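Chemist: need a structure here:
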Amino acid sequence: MTARSAPTAIVEAVLDRLYAARGVGDRAAETRGLAALAVPDTLSGLEQATGALAEAIARGERILVIGDYDADGATGTALAVRGLRRLGARDVHYLIPDRAREGYGLSAAIVARAATLEPQWILTVDNGINSLEGARAACDRGLRLIITDHHLPGPTLPEAVAIVNPNQPADRFPSKALAGVGVVLYVLIALRRRLAADHVSLADLLDLVALGTIADCVPLDANNRVLVREGLRRMNAGRACAGIEALLLVSGRRPGRIYAQDLGFQIGPRLNAAGRLADMSVGVRCLLTDDRAEALALARELDALNRERREREAQMQAEASAHLAVAVEADTLSAGICLMEPHWHPGVVGILAGRLKDAYKRPAIVFAPADDGSLRGSGRSVPTLNLRDTLAAIGERHAGLIRQFGGHAAAAGLTVAEDDYPRFAAAFADEVERRIGRGPFVDARGDGVLQVEELTLALASAIRAGGPWGNGFPEPLFEGVFGVVEAAVVKEAHLRLRLAMDGRDEPLKAVAFRCKQAPPIGSSIAVRYYLGVDDFGGRETLCLYVAEWSAVSPGP
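Modeler: Now for the predicted structure:
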C-alpha cells in the first residue's frame, strides 16, 4: 500500500464499519439509484386510486388537492399538482387548512371551504387516514374522495373511493416509512403506467420528495435513502425546481455542496415556518412557480417568517425551562412532560416539544390555545416510547379526555378541552411511567472511538457525503476523552472549544450548540460528538459537533 493510498484505505475501513453497524453489509448497494426502488405493485389502494384519477383526467373533472401545513404536506401538494398536470389533468387546484381555524387534515371545516371551489374530486396528501368526520362531510356533499397518507390508521378507516397508505391493515408494501410526499410519488408512478405515459418524466420531481422526506423525519430505510439520494443528486446538478433553488440561495447553500442535513436544518425549517406562523400556501406557491424572480421573493418571505419563528421559539423555551427548573431542582420532574401557556403560539409548540425532549430526555407535549377554545398539543417522544400508542391507551383509560389525536411513534398531535388539561397532564405522566419508567432516556448508541489517524477532514467529508443520515439511519456518533485547551460560551448560546487529543499535534475545533456551560481549561472531558466539516468563510476545516460532554475525574 502506498503512502498516498493509506488515508483512503483508512476512510473506507471506517465507512465499512459504520454502514455494517446500520445493517448495510455492501456499501455498493447504496449506489444503485432508482433501480433499487420498491415497485408500487403491492401498495394497497393504488388500483382504485389510479382508476379514479384516470377517469377524472379523461373527463376533465376538477381535482382539488388538500395538503397539510408542514413541509411534507407542502412538498407532497406541490408534487401532486405538478405530477397530475404533467399526466394530463387540466383542472387541478390545491388547498391547505388554516392551522388555527380549521386544524389538521380533512376536517369538516376544510371540506366546507373546499366545496366553494366546486371540485368533483378531493385528493388528500399527508392526511385523511383518521378523518372520519371530514370524509363523511365530503360524501354528504357529493365529493369523491381519494386519500393518500402515511400516518398510522385508527380502528376504523374513513369512507373514500380509494385509500393509499402503506400503513393501512393488510398492506404488503415493503417500505412502511414513506413520507406523505413519497406516497404521492408512488401514486403518480402507478398513474403514469395506467395511462401508458412512459414519456412523462417524474424523476426531475425527486427534489420535492427528498425535501419532504428529510423534513418529516421519517425513518430512512433503504427505499427512502434512494429517494433522498436521487433528489439531492438533482439539486447538486442544479436541476431543482425554482422554489427549492431560491430556498437554497436564501439559506446560503449552493448546488454541488448540498447534503441531507441542509434539507433538515436549513430548507425544511424555512418552508415549515409558513405553516407555523402564517399560511403554508406561501410555501406551496414557492414550490410550484417556475418564475425564478417570484420564487426568490417567496423564499425571502419564508426566510423572514423563519427568523420570527426562531424568536418566538427562544422566548417560549426560556419560559418552559423556567417552569421545569423547579421540578428538576426538587427531583419531581414527571416521566412525561406537559406544558401549556395561553400566550404560546400553536405553530411553535411542536418545535418546543422537540427541544424539551432533547434537553430532558423524556417525552414532551406542549399545548397552546386554538381558536375554538380547545387546546391543541404537539408531542415528541424518545425512541423507547411509541407516542401514538400512548395517546391511544390514555384515550381508552379516560374516555372523552382526548378529543382527537393522530401521528407516529416519535411525534403526534392532539386536541383536549382547556378544562381537561390538568387531568390529561397527569394521565400522560402516569402512562409514560407505566410504559418506560420515570427516569430519563439513556441513549446508548454510538460508533465508538476514532483513532488519531482516523480523525481527519477526509473522513468527515466522506461521512457528510454518505448516508443520507437521519431517523432510522443515524449519523455516526463517536466518543472520546479530550483535554480542554480553550472554552468559551458565544452569544450566550453556544459553547466553542479547542480540544487536545493524545498523539495529535494540533487541537481540534469543537462546538456544542445550545450549551451555556463551559468546562474548565486544562480539565479533561468525555465527549460524544458528530464528525463534521465547518465550511464557514468558504474554507473547509474539521470540526467536532458535540452532542454531550461530561467532566472526567482526574486519576489517582
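
Chemist: rest of the way, CA atoms for contacts and neighbours
Modeler: OK.

Chemist: ok, residue 377 touching residue 366?
Modeler: Yes. Here residue 377 reaches residue 366: they are 5.3 Å apart, a contact under CA atoms under 8 Å.

Chemist: Overlap of the contact sets of these two?
Modeler: 349-350 (CA atoms under 8 Å, 6 or more residues apart in numbering).

Chemist: what does the longest strand belonging to the chain contact?
Modeler: In terms of residue count, the longest strand belonging to the chain (DSSP state E) is strand 478-490. The list of residues contacting strand 478-490 from outside it, by CA under 8 Å, 6+ apart, reads 446-450, 495-502, 507, 515-531.

Chemist: run this one through as well so I can compare:
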Amino acid sequence: MNATVKKTRPDLVRRLLLARGADPEDTLRLDTLFSPLGKQQMLGMREAIQWIAYAAQARWPVLIVGDYDVDGAAATAILRKGLGPLFPLRSLVPNRLTEGYGLSESVADRIGSDIRMVITVDNGIAAHAGIARLKARGITVIVTDHHLPGATRPPADVIVDPNQPGCPFPFKSTCGAGVAWYLLWGLHQTYGEQWVSKEKVLYDTLDLVALATVADLVPLERNNRILVANGLKKIRAGQVNPGLSGLMMHAGVDLEHITEQDFGFRLGPRLNAAGRLADIQTGINLLLSQDAENIAHWSSMLEGINAQRKEIQSQMERQAQEIVDQTGDQGDPVICVGSDAWHSGVVGIVASKLKELYQRPAFVLTATGDVGQTAQGSGRSMPNWHLRDALARVESQHPDLMHKYGGHAMAAGLSFPKNRYEEFRRAINQVAMEQVKGQFAVNLWDDGALSGDELTVEMAKAIEEAGPWGQGFPAPVFVNDFVVESSKTLRGGHWKLVVNLVEPEAVGLAVRVQACRLQACRLQAIHFLDGKEVASSPPPPGFRIRTRYHLQVNRWRGEENLQLHMEQIWPAPQPVAMPSAESVSRSDEQSGLDQQGSFPPAFSPG
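Modeler: Okay, here's the model as predicted:
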C-alpha cells in the first residue's frame, strides 16, 4: 500500500515546499511514520499495552470515555474498532451542555459498577477529580490525550500523551485520534501474532485519523502530513469508512478528489454539530456503522443538526459584533463578550469569527449552571500568544477566579463565576499586555506573484497533489494585480469575477502600462465574504485590483478548470510612470481606463 510513483514537481511547487521546511522529494510514505515503540517512543505506551493485554486475557469490561468534538469522536471510533474483539467494550461521551468537558466527577459517577478499566481519548490529562473517584472504586484508568498537562499529574495508572513531561516522542502535535491510533499500532507491534486483522484495522481507521488531524487544527508536522496524505489517498481509492462516505454524500464531497479542505470545512463541521447541539454519539454511531439504512439515517440527522447550528451561529455572530461595535475601543487587546442567551455549543466558532474579523484574540461566553451563575466559554488566539499559558498566568495571579480551564496555544475553554466577568476581562487583558508588546501584529504573508505561464490548471493540480496543506503548513497564497473584466454578486453576497492578469514590463524605473493588456491572462475568480471587504460591492469592469489568492481546481460535470480563490481584494497602486498618449488610447479601448489613464477610486462606480 506504500508503492509511490515519483513525479517531477514544477519548480514553483518545489520552492513552496522548501519555504515550509519540507523536502520536495518526500513522498510521505506511510512506512516512514515515526514508530510508537522506537527509541523515542511515547511515554507510557508500553505500560498501556501491557494493561490492555491483561484486560483482554481476563475479559474485563472496558469503557472508553471520549470527547464531543471530531477528534474525540474519531478517537472513540478508532479504539472501538480496534479493541472491540478483545473484551466487552462500550463508550461514553460527556454531554457538553450539562457535564462539560472531560472525565469529570459527574461522568465518573455515571460509569457502571461492572466496568474494570476506563480508557480516555482526547481528554484525561486534567481530570484529577474524576480519575481519583474511579481509582477509589478500584477501576484501572489509562489516559490517552494530547492536551497540555497542568502542574500536577492526575492519578491515572498510565498516561500516554506526547505533551506530558519527559515524553521523548518528537511529534507533539499528534491529535487525540492520532494517539489512539498509535496505541493500536503499539498493540500490533507487541502482540501481532495474536492479532489476525493487524494490517486491516490500522489501515481501515487511517481516514478517521486524517479527518481528526485536520479538524482539530493541530500543526501539520511531517508525521501528521503523512497521516493526512495517506488518509486522503485511501479515500480517493474508494476505501472509505462507510459512515464517512454517507456524510460525504450529504456534504457534496467528490470522493475521487477529496482534499484536506473538505475535512476542515465540510465533513468536520457536520460531525462537530452533533457535539455542539445534541449528542456526539450520533456521529460515533455513524463512523462505526456498516448498515446502509443506519448510515443514511444518521448522516441525514447530522445534516439537519448542522443546518440548525449554522442558523444559531449566524444570529450569535451578529449579536456579538453589535456588542463589540457598540462598546467601541476600550483599549483592550483581547475581546471579551457574553450573553445569557447564547448557546454554549457554538461559542468557540463565534470566537473564531470575531478573532478573524477584528484581528484580535477573542473570548465568547454564555451563562450555564443550575441557576445560570457560571460563565462558560471559549477563546481563540492570534499567532505568538499561547492562550492556554495565558490562562495559566491569570490563574497564578487570581487563584480563585476560574473554576477550570484548558486547551492549546490557539484555543482554550474556561469557566468562572458570572459576577466576576469584569475581573476576568481585566485580568486576561493585563496578561496580554504583559506578554505581547504592542498590538497583535497582522502579518499578511504570501508566496509572491505568479506569471501567466504559472496560472494554469496543471499548476493548481500540482500544488494540490503536493499537500496536505493546513495548520502550521499553510496553503500557498499568491499576490498579483488584475484588471476586472466582469463581476457580479452571487447568492449569499459572495463575489464572482472574471479578471485579466497584469504583467507590466519594466523599462528602467518606469512601467509600460500597455504591457498589461498585451500580456493579458483571462481567469475566473471567486471571493467569499468575510466581513473585511474594503467595499460593499464587487469591483466594476475596468477596475484594477491587487489580491491575495489561492490557486484552485474547479471541478464541474467532469471538467477541470482553474479558479482563483481570492482572500483579500484591494484597489491596486498605479504604475510609477504614466503611459504615452498612444498607449493610453489603445489601453482605453481594451481595458476600460478613463481619459486620465487611471481607474475609479472606489469599487462602486461614481
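
Chemist: now what about the TM-score between them?
Modeler: The TM-score (TM-score structural alignment, normalised by the length of the first structure) is 0.94; 542 aligned residues with a CA RMSD of 1.8 Å.

Chemist: Pull out the buried members of the contacts of strand 478-490 of the first structure.
Modeler: Buried subset of the contacts of strand 478-490 of the first structure (neighbour count, 16 or more other CA atoms under 10 Å): 446-447, 495-501, 507, 515, 518-519, 524-531.

Chemist: what helix or strand does residue 423 of the second structure sit in?
Modeler: helix 421-435 (DSSP states H and E).

Chemist: elements contacting that helix?
Modeler: helix 387-397 (3 or more CA pairs under 8 Å, 6 or more residues apart in numbering; DSSP states H and E).

Chemist: Go through whichever helix or strand comes after the helix it packs on and flag the buried ones.
Modeler: With elements assigned by DSSP H and E, the helix or strand that comes after helix 387-397 of the second structure is strand 404-407. Across strand 404-407 of the second structure, burial judged by 16+ other CA under 10 Å covers 405-407.

Chemist: for stretch 390-397 of the first structure, same thing?
Modeler: Neighbour-count burial for stretch 390-397 of the first structure [16+ other CA under 10 Å]: 390-391, 394-395.

Chemist: what does residue 359 of the first structure align to in the second structure?
Modeler: Taking TM-score structural alignment, residue 359 of the first structure has residue 357 as its aligned residue in the second structure.

Chemist: how much space between that match and residue 141 of the second structure?
Modeler: Between residue 357 of the second structure and residue 141 of the second structure the computed distance is 43 Å (CA to CA, to the nearest Å).

Chemist: Neighbour count: those two, which is higher?
Modeler: Between residue 357 of the second structure and residue 141, counting by other CA atoms under 10 Å, residue 141 is the more crowded of the two (25 against 13).

Chemist: how far away is that one from residue 587 of the second structure?
Modeler: 74 Å.

Chemist: go on, residue 460 of the second structure?
Modeler: Distance from residue 460 of the second structure to residue 587 of the second structure, by CA to CA: 30 Å.

Chemist: Would you check that residue 151 of the first structure makes contact with residue 167?
Modeler: Yes. Between residue 151 of the first structure and residue 167 there is a contact at 7.0 Å, judged by CA under 8 Å.

Chemist: In terms of neighbours, single out the busier of the two.
Modeler: Between residue 151 of the first structure and residue 167, counted using other CA under 10 Å, the more crowded position is residue 151 (25 against 21).

Chemist: quick one: contacts for residue 182 of the second structure?
Modeler: Counting by CA under 8 Å, 6+ apart, residue 182 of the second structure touches residue 36.

Chemist: which position in the first structure aligns with it?
Modeler: Aligned partner of residue 182 of the second structure by TM-score structural alignment: residue 186.

Chemist: Which secondary structure elements does whichever helix or strand comes after the helix holding residue 423 of the second structure sit against?
Modeler: As assigned by DSSP H and E, the chain's next helix or strand after helix 421-435 of the second structure is helix 457-465. When contacts are defined as 3+ CA pairs under 8 Å, 6+ apart, helix 457-465 of the second structure packs onto strand 544-556, strand 559-571.
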